[in-house]
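Colleague: sequence plus the predicted model coming up.
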Amino acid sequence: MVAAATPLVEFRDVAKRYGAFTALSGIDLEIGNGEFLTLLGPSGSGKTTALMLLAGFDKPSGGSILYQGRSVESVPANRRNFGVVFQNYALFPHLTVAQNVAFPLKARKCASADIAGRVRNALQLVQLEQYAQRYPAQLSGGQQQRVALARALVFDPGLVLMDEPLAALDKNLRHHMQFEIKRLQRELGVTMVYVTHDQGEALSMSDRVAVFNSGRLLQVADPEALYNDPASHFVATFIGETNSLDVRISQVSEGVAQAQLDDGQTVRGNARCSIAPGDEAVLTVRPEALRIAGDNNSAAAHADENRLRVDISDAVFMGDHQRVTLRVGPHSMICKLPAGQGFEAARPGPAVIRFDPAAAFVYSRAAREAQ
């Protein structure tokens, strides 16, 4: 899923300031109809601020937000027809499950006969119809979250906004609810904007992910592209696990940077920003892209790959892979060897690792520090 030719939602140069503090700066973002978009970033990155502006709970300090091509800055939250699910569920404790789900319909003055049928259908969607007469305190955390989701969907909203909805759940229940939310989104075809700081959650649920940091939008891409082709050092290190090596650029040609480590070893990788010979930079490579050079593969077959002398300090069997800790000068690196691929070579002591330059990315150190 990618943003539609005519997006459902548009952020145009949106900024939000609280006094001297800038929570969001120059955000441009399009959300397609029927898309599952996740806003991802660490605490204080601006992702929740962006969601609250879209929901109408706050107003931007600059720029505009459009829904179906029309500006919504002057439209109050209760008139935007958006479903919202919060981390704390926000259920009314004195109302039954059915009454909680019916609340937005009653607020819209729907007919009583229509309300009963729509509440029943919404509870069936989240598999809670048998709990209609219970109160929130009689439900588990996962069941309460399902009620909140049913309430957000019952009035057929044009958009569903979810702010860290699974943060309070335990790991197993959180994973189960991830699949349930994605199932409902696909089944209903509703557009969802989902906020989380959990990278795994974002990658497993989303059509696209928008990565925020320090109030700026750094990259918007589908999960695979985000993981395999990070646009910045922050994205490379925030999404999944990666190794970083400080290097100095010696040559740049056709988008490929050649660089040297402090000990003189040479590596190559994709240049991901404007860099020139002599610049200080950082090279990143995923642990699963590394191999021990002595893993029964001929050197000739991998002549175009990077090769680095390292010291193996530890190797831990993890079942489906072996996690190997390496040192390259002052840098510590992790190598993940799949079962049956080089396990016998991963013994403590000197070794050589190899990796494809296409799997490595080089970023300006100054740009990294600015993030």
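Modeller: Everything's here; your move. Small disclaimer: the values here were computed from a predicted structure and weren't measured.
Colleague: only C-alpha atoms for contact and neighbour calcs from this point on.
Modeller: Noted.
Colleague: what residues are up against residue 173?
Modeller: Going by Cα atoms under 8 Å, 6 or more residues apart in numbering, residue 173 touches residue 142.
Colleague: what helix or strand is it on?
Modeller: Assignment of secondary structure by DSSP states H and E places residue 173 within helix 171-188.
Colleague: show me the helices in this protein, by range?
Modeller: Along the chain, the segments classed as helices by DSSP state H run 47-55, 97-107, 112-125, 141-153, 171-188, 199-205, 223-228, 233-238, 365-370.
Colleague: hmm, residue 192 is touching residue 163, no?
Modeller: No - judged on Cα atoms under 8 Å, residue 192 makes no contact with residue 163 at a distance of 10.8 Å.
Colleague: ok, these two, which is more surrounded?
Modeller: Just comparing residue 192 and residue 163: by other Cα atoms under 10 Å the higher neighbour count belongs to residue 192, 26 against 22.
Colleague: so for stretch 322-331, what gets flagged as buried?
Modeller: Using 16 or more other Cα atoms under 10 Å as the test for burial, stretch 322-331 gives 322, 323, 324, 325, 326, 327, 328.
Colleague: dump the residue contacts of the spatially closest residue to residue 244 that is not a sequence neighbour.
Modeller: If the residues on either side of it in the chain are set aside, residue 244 comes closest to residue 284, at 4.5 Å by Cα to Cα, 6 or more residues apart in numbering. Under the criterion of Cα under 8 Å, 6+ apart, the contact partners of residue 284 comprise 233, 236, 242, 243, 244, 245, 360, 361, 362.
Colleague: second structure for comparison follows:
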Amino acid sequence: MEFIDLKSQQALIREDIEKRIAAVLDHGRYVLGPEVEELEEKLADYVGVKHCLTVSSGTDSLLIALMALGIGPGDEVITVPYTWISTAEMIALIGAKPVFVDIDEKTWNMDPEKLEAAITDKTKAIMPVGIYGQTADMAAINAIAAKHGNLPVIEDAAQCFGATHHGVKSCALSTIGSTSFFPSKPLGCYGDGGALFTNDDEIAQMMKQIRVHGQAQKHQHPVLGLNGRFDTIQAAVVLAKMSLFDNEIVRRNQVAAAYGESIAASELVQRGLQLPHVAEGNTSVWAQYTMLSPDRDALHEKLKEANIPAVSYYAVPLHLQPVFAYLGHQQGDFPVAERVASEGISLPMNPYLSDDEIAQVVGCF
């Protein structure tokens, strides 16, 4: 059983992928070729924003967003301690201070009720994360940002691209939306890649310059930038995958529903197993199907014995990572994040799980 099944997906679109890659080999524009522009137009239309800019990775997309907003040393950016390290890593790399707020007990995304207390006169942006497939409460977060001088909001949507919040797609919900095309994502390529989204013309132009070493025109570099360009072959892959994306989201939701209905009747729920919760007004793309188990190690071993792959993501929250020791946090500072980190376990999740495989998984509960 595959935890994330790229082979079955590829079998459906292999001919289209090969045709698109062959076209790249024929025209030879391997960086920022015509497929990149085609993909950017399709992604912007899909999300419902004016501008999409593809970039070299989901990590670089966050860095470019921060740079475009002029954030640097002495500034603070608020984010969460329960996420992949790149979210806070890019804040620190640019010289700003990551300021953590705890996550919601049900969705495991940023808790808006804890956000306002973290805002200071040094706060220059808020960076919520859409963990495991659904967005944070972006409406509440945006309202707080507006109240405090229209603070920019950067949505880290690396795991929730394609999800909606009150009918609006992820990456169209804030000042800047950022996503990743890492192969394991619901919409991924066959290497590293990412994209940025905005309705702000000036921010879009600045991000475009930063992507190519700060270049406004040939031999003119008015701002510092980086090499953040997207490979044309990877754009060709994502274009092919987009034909399957919406149907795959439907199937991911079917798999999640099947898991939930069966596991909810399990005695493990009576012993404290917590199933994932999709907030009212949200849809999820189920990047992962993650539960909390106070007996995680025993459950992990039981799944392993049945040859079922399972993963515990972000087992050490960011505020307890050695690289962020200088922030002065300790165990107990963010109790919800710490609990989710210590109890979280993710089951196989992909659109190509068969009903028999789903039954095999839930049979362990």
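Modeller: Sure, I can see it. Owing to the predicted nature of the structure, the values given are computational and were not obtained by experimental measurement.
Colleague: can you calculate the TM-score here?
Modeller: Comparing the chains after superposition, counting by TM-score structural alignment, normalised by the length of the second structure, produces a TM-score of 0.25; 143 aligned residues with a Cα RMSD of 6.2 Å.
Colleague: returning to what we had before: out of the buried residues of stretch 322-331 of the first structure, who's nearest residue 196 of the first structure?
Modeller: Nearest to residue 196 of the first structure out of these is residue 323 (Cα to Cα; 27.7 Å).
Colleague: residue 144 of the first structure versus the closest one, what's the distance?
Modeller: Distance, residue 323 of the first structure to residue 144 of the first structure, by Cα to Cα, to the nearest Å: 39 Å.
Colleague: same question, residue 180 of the first structure
Modeller: Separation of residue 180 of the first structure from residue 144 of the first structure (Cα to Cα) stands at 14 Å.
Colleague: which one's more surrounded, those two?
Modeller: residue 144 (21 against 15).
Colleague: quick one: the strands in the stretch 1-150 of the second structure?
Modeller: 51-55, 76-79, 97-100, 123-126 (DSSP state E, counting those that start in this stretch).
Colleague: re the thing from before, need the contacts of residue 284 of the first structure in CSV (columns: distance to residue 83 of the first structure and neighbour count).
Modeller: As requested, the contacts of residue 284 of the first structure are exported to CSV (distance: Cα to Cα, whole Å; neighbours: other Cα atoms under 10 Å):
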residue, distance to residue 83 of the first structure, neighbour count
233, 35, 23
236, 33, 22
242, 37, 19
243, 40, 19
244, 41, 19
245, 45, 21
360, 41, 24
361, 40, 27
362, 42, 30
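Colleague: inside strands: which ones of these?
Modeller: 243, 244, 245, 360, 361, 362 (DSSP state E).
Colleague: show me which of these is closest to residue 10 of the first structure.
Modeller: Minimum distance to residue 10 of the first structure across these is 30.6 Å, recorded for residue 361 (Cα to Cα).
Colleague: quick one: residues contacting the closest one.
Modeller: By Cα under 8 Å, 6+ apart, the contact list for residue 361 of the first structure reads 269, 270, 271, 272, 283, 284, 285.
Colleague: also residue 160 of the first structure?
Modeller: Counting by Cα under 8 Å, 6+ apart, residue 160 of the first structure makes contact with 82, 83, 84, 85, 152, 153, 190, 191, 192, 193.
Colleague: nearest spatial neighbour of the fifth one, skipping sequence neighbours?
Modeller: Spelled out, it's residue 152 of the first structure. For residue 152 of the first structure, the nearest residue in space outside its immediate sequence neighbours is residue 83; the separation is 4.3 Å by Cα to Cα, 6+ apart.
Colleague: same deal with residue 326 of the first structure?
Modeller: With sequence-adjacent residues excluded and distances taken as Cα to Cα, 6+ apart, residue 326 of the first structure is closest to residue 312, at 4.5 Å.
Colleague: what's the neighbour count on the one you found?
Modeller: When neighbours are counted by other Cα under 10 Å, residue 312 of the first structure registers 25.
Colleague: can you check residue 354 of the first structure too?
Modeller: Summarising burial for residue 354 of the first structure: neighbours were counted as other Cα under 10 Å, giving 20.
Colleague: repeat for residue 37 of the second structure
Modeller: For residue 37 of the second structure, the tally of surrounding residues (other Cα under 10 Å) stands at 16.
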